[in-house]
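Asks: Just a sequence and a predicted model for now, questions to come.
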Amino acid sequence: MPSPSAPASPARKVAVVGAALADCGRVDEATPYSLHAQAARRALADSGLDKSVIDGFASAGLGTLAPIEVAEYLGLRPTWVDSTSVGGSTWEVMAAHAADAIAAGRANAVLLVYGSTARADIKAKRRTSNLSFGARGPLQFEVPYGHSLIAKYAMAARRHMHEYGTTLEQLAEVAVQARANAAHNPDAMYRDPITVDDVLSGPMIADPFTKLHCCIRSDGGAAVLLVAEEYVADCAKDPVWVLGAGEHVSHTTMSEWDDFTVSPAAVSGRIAFERAGVRAQDVDIAEIYDAFTYMTLVTLEDLGFCAKGEGGAFVEKGRLTLTGDLPVNTDGGGLSAQHPGMRGLFLLVEAVRQLRGEAGERQVHKAGGRLPELAVASGTGGWFCSSGTVVLGRG
């Protein structure tokens, strides 16, 4: 095994060799730090590598000097760090940065880790939700109009409905199929089946979103370990290769968003697919950030799985379920499985598990019983403010 500080040749291949979740759902006794540590230990154990190989660390959302404070808690002294924080897409963007650093020889093994007690904190009244997201800077001009985060997503959904005839029933299908996938995930918070009528008849949160159009709130943590190709032979399991990644930022002020029906995934996805040398049509499974049903629908369009405006029809007829044409959010997603805050890292963990054939009852199989070959994880941050897309493959 090479020394963590050994010089390396450029353009090395990069693989995910460790992926794990901390305890998720209702974890009242945990702290964000303990969830970080639990996820990190499990990911390292999953890789079969020793902690001493880690020379890169990426974390965001916790600590006064993130990621330094979390690295210290984990007993790490990295020589490469990243604390990029761009909302839910943070982890796909960090994975892209880590892969670039490893390929260029600036790091050899980078740990990405996240943990949050978002649900327990609310229950214990340790904090309250921030629905305005800023009364200073450019955002201050929207605050008087009540532009909460969900209202911004709701406006975008309404625009898509107006522009392309997308229906409430089609948006509801996203939630119904996410729950159908969650039914096969023993760790999902919500597994009981729901119907389109259940979604439509729920309490209104922000028109057109009823409660079941919105993600759940949970506790939880996740971690992945990316390494240079030289380390793969010493790992416990087959690698999942990072084939391509892209990132893009759009806006924070709604008036600066050119088109409510186009997310920044239209750019990050194009870049990621071009770098991977594949097309959307080649992808077997997709893990897509789904804080709200509209996010899934519009991201599918923008990644190229269907044409702009055709997302409503695309998500019908069970296409997103484990046995559908394009299984999406195979663990149940943020709508049913878990959503502790910035959920992008959970997308990467689930994609890795599916490509390895480790997803248990929810494992996707293609024709002839073969495992999926290609997966895409695409995270969205803010209110379609940022996007990170990563293409992963077994081959």
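Replies: Structure's in. What do you need? Residues are numbered from 1 along each chain as shown.
Asks: CA only for contacts and neighbour counts going forward, please
Replies: Will do.
Asks: which stretches of the stretch 1-150 of the chain form strands?
Replies: All strands of the stretch 1-150 of the chain, identified by DSSP state E, counting those that start in this stretch, fall at 14-21, 56-58, 80-82, 109-116.
Asks: List of residues touching the second one?
Replies: Around strand 56-58, the neighbours that count as contacts under C-alpha atoms under 8 Å, 6 or more residues apart in numbering are 67, 71, 78-83, 94, 98, 107-113.
Asks: Name only those of those that count as buried.
Replies: Buried subset of these (neighbour count, 16 or more other C-alpha atoms under 10 Å): 67, 71, 78, 80-83, 94, 98, 107-113.
Asks: Settle this for me: residue 200 is touching residue 171, isn't it.
Replies: No: assessed by C-alpha atoms under 8 Å, residue 200 is found out of contact with residue 171, at 9.6 Å.
Asks: higher neighbour count, those two?
Replies: More neighbours surround residue 171 than the other of residue 200 and residue 171, with 29 against 19 (other C-alpha atoms under 10 Å).
Asks: Please pull up the helix or strand immediately following the helix or strand harbouring the more buried one.
Replies: Element membership for residue 171 (DSSP states H and E) is helix 168-182. Heading C-terminal from helix 168-182, the first helix or strand you meet, by DSSP H and E, is helix 196-200.
Asks: packing partners for that next one?
Replies: Applying 3 or more C-alpha pairs under 8 Å, 6 or more residues apart in numbering; DSSP states H and E, we find helix 196-200 packed against helix 168-182.
Asks: And the helix it packs on, what's buried?
Replies: Going by neighbour count (16+ other C-alpha under 10 Å), the buried part of helix 168-182 is 168, 170-182.
Asks: One more: stretch 299-309?
Replies: Buried residues in stretch 299-309, counted by 16+ other C-alpha under 10 Å: 299, 300, 301, 302, 303, 304, 305, 306, 308, 309.
Asks: okay, now the one to match up with it:
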Amino acid sequence: MKKREAVIVGVADVPLQNGKVTESLSVLQVQARAARDALNDAGLSMRDVDGLLTAGMWGVPGPGQLPTLTLAEYFGITPRYMDATNIGGSAFEAFVAHAATAIEAGRCDVALITYGSTQKSEKSRNLAGRPSVLTMQYETPWGMPTPVGGYAMAAMRHMHEYGTTSTHLAEIAVATRKWAQRNPAATMRDPLTIDDVFASPMISDPLHLLDACLVTDGGGAIVMTTAEHARALGRPPVYVRGYGESNTHWTMSGMPDLARLTAAEIAGREAFRMAGISHDAIDVAQIYDSFTITVLLTLEALGFCKRGEGGAFVSGQRTAPGGAFPLNTSGGGLSCCHPGMLGIFLLIEAVRQLRGECGERQVQNARTALVHGTGGTLSSGATCILSQS
């Protein structure tokens, strides 16, 4: 019997204006728009969907705790495979892996992955600290700003151990903005310099405001099916060649090493092993950029450079357009959008790059892409390696 092979066959995101959805939409409507457009991109309809994967729903309490139930009801479908695993912003890279295994095992034929957020429109983002319950009771009462305080601790530790500087971090923000300037859909497109990053307010030493991601609305969807089905639909498939996931902690006091992303090391190692390729084969990378330090730590953890060498790796605008390492080509969370959980948008950009659909920001001859999501406060990591063939 011929082996079923899972592929991505459709992607879509919802347009934003000044970081908000362009109409007064609920978080369900945002996801419905993205799902409709991704299914159209795939040449499919909602009645074809028998697998549903989603997490989050920023901007809505209550029903958002049971997102697959809520969405299946709203979409009018009865899936035979569901997944609502929530490991933060990396959930969607994990969902691609979970959907791939479900499709290849015959548990579903068409998997729909969605995310929606109206956090900016609803002004629902609360950074005053996570509820002081369970393990958070040991951190929240002491007033650490959430989540930036945890990232600032990691940045300060990396600086102490390896001599990393604020200039190294600012290089990432500036390079990412240069990509955003080539993306008409990006929220922030004004020119940015290292001095501009330093001049922005310090929000948690050593991180400035422009070291931090945006706060926006957003909606995205991904459609997966079999390679055979994609060929029948006449749609260009994007193959899922490798994946991995892991997590190490939730509270910062539980992080094994503030200057090391163990979860990303495990996830990346598994993805490269499964794909059977080396780092040199990656043509374009999309790496979660909740903060500039997230990118630097992840590059080290995934093995693109050694521990402590992330600062040198990103220097000289290496990750900017025209640089040797194209990274976060949409403008990422720092300049394009960050609707609470970014992972699905990294995947959408990777698929578009591999399909040659990115216009001015298109990376020439992009055949293989790495996507890595980070969740929690440097807590979870999930990696996908995608290819044209």
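Replies: Ah, there it is. Note that the structure is predicted; figures quoted are calculated from it, not measured.
Asks: Drop the TM-score for these two in here.
Replies: After superposition, the two chains reach a TM-score of 0.95 (TM-score structural alignment, normalised by the length of structure 2), with 378 aligned residues with a C-alpha RMSD of 1.3 Å.
Asks: returning to that earlier point: in a markdown table: the buried residues of stretch 299-309 of structure 1, plus secondary structure and distance to residue 332 of structure 1.
Replies: Shown next, in a markdown table, are the buried residues of stretch 299-309 of structure 1 (DSSP: H, G, I helix; E, B strand; the rest coil; distance: C-alpha to C-alpha, whole Å):
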| residue | secondary structure | distance to residue 332 of structure 1 |
| --- | --- | --- |
| 299 | helix | 17 |
| 300 | helix | 16 |
| 301 | helix | 20 |
| 302 | helix | 21 |
| 303 | coil | 20 |
| 304 | coil | 22 |
| 305 | coil | 20 |
| 306 | coil | 21 |
| 308 | coil | 25 |
| 309 | coil | 24 |
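Asks: And the contacts of the helix holding residue 171 of structure 1?
Replies: Helix 168-182 of structure 1 has contacts (C-alpha under 8 Å, 6+ apart) with 188, 190-196, 199-200, 208, 212-213, 293-294, 296-297, 312-313, 315-316, 318, 320-322, 328-333, 335-337, 362.
Asks: Not counting sequence-adjacent ones, nearest residue to residue 249 of structure 1?
Replies: residue 386 (4.2 Å; C-alpha to C-alpha, 6 or more residues apart in numbering).
Asks: quick one: what's aligned to that neighbour in structure 2?
Replies: In structure 2, residue 386 of structure 1 lines up with residue 380, judged by TM-score structural alignment.
Asks: so how far is residue 268 of structure 2 from its match?
Replies: Going from residue 380 of structure 2 to residue 268 of structure 2 by C-alpha to C-alpha, to the nearest Å gives 12 Å.
Asks: what do you get for residue 367 of structure 2?
Replies: Distance from residue 367 of structure 2 to residue 268 of structure 2, by C-alpha to C-alpha: 19 Å.
Asks: what do you get for residue 46 of structure 2?
Replies: Taking C-alpha to C-alpha, one finds residue 46 of structure 2 at 33 Å from residue 268 of structure 2.
Asks: what about those two, which has more around it?
Replies: Remark: of residue 46 of structure 2 and residue 268, residue 268 carries more neighbours, 29 against 16, as counted by other C-alpha under 10 Å.
Asks: where's that one, which helix or strand?
Replies: According to DSSP H and E, residue 268 of structure 2 maps onto helix 262-275.
Asks: which outside residues touch the helix or strand following that helix?
Replies: Of the helices and strands lying after helix 262-275 of structure 2 in sequence (DSSP H and E), the nearest is strand 284-287. Outside strand 284-287 of structure 2, the residues that touch it by C-alpha under 8 Å, 6+ apart are 295, 298, 325-329, 332, 346-347, 349-350, 363, 366, 368-373.
Asks: so of those residues, which ones are in helices?
Replies: Counting by DSSP state H, the contacts of strand 284-287 of structure 2 place 295, 298, 346, 347, 349, 350 in helices.
Asks: and the residue nearest to the third one when sequence neighbours are not counted, how far is that from residue 189 of structure 2?
Replies: Among residues not flanking residue 346 of structure 2 along the chain, residue 286 sits closest, at 5.5 Å (C-alpha to C-alpha, 6+ apart). Applying C-alpha to C-alpha, the value for residue 286 of structure 2 to residue 189 of structure 2 is 19 Å.
Asks: Among those two, which residue is more densely surrounded?
Replies: Applying other C-alpha under 10 Å to residue 286 of structure 2 and residue 189 shows that residue 286 carries more neighbours, namely 27 against 18.
Asks: Tell me the residue in structure 1 aligned with the more buried one.
Replies: Match for residue 286 of structure 2 (TM-score structural alignment): residue 287.
Asks: and the most centrally placed residue in structure 1, what is it in contact with?
Replies: Geometric centre of structure 1, nearest residue: residue 344, 2.4 Å, by C-alpha atoms, centre = their mean. Applying C-alpha under 8 Å, 6+ apart, we find residue 344 of structure 1 in contact with 88, 89, 90, 91, 92, 289, 378, 379, 380.
Asks: Correct me if wrong: the last one contacts residue 387.
Replies: In other words, residue 380 of structure 1. Yes: the criterion here is C-alpha under 8 Å, and residue 380 of structure 1 meets it with residue 387 at 4.6 Å.
Asks: The stretch 1-150 of structure 1: helices as residue ranges?
Replies: Taking DSSP state H, counting those that start in this stretch, the helices of the stretch 1-150 of structure 1 run over residues 32-47, 68-73, 90-103, 118-123, 149-164.
Asks: right, so these: which one is the most enclosed?
Replies: Sort those by mean neighbour count, taking mean count of other C-alpha atoms under 10 Å, and helix 90-103 sits at the top with a mean of 26.
Asks: which strands and helices sit next to it?
Replies: Using 3+ C-alpha pairs under 8 Å, 6+ apart, helix 90-103 of structure 1 sits against strand 14-21, strand 109-116, strand 220-228, strand 240-249, helix 344-356, strand 374-381, strand 386-393.
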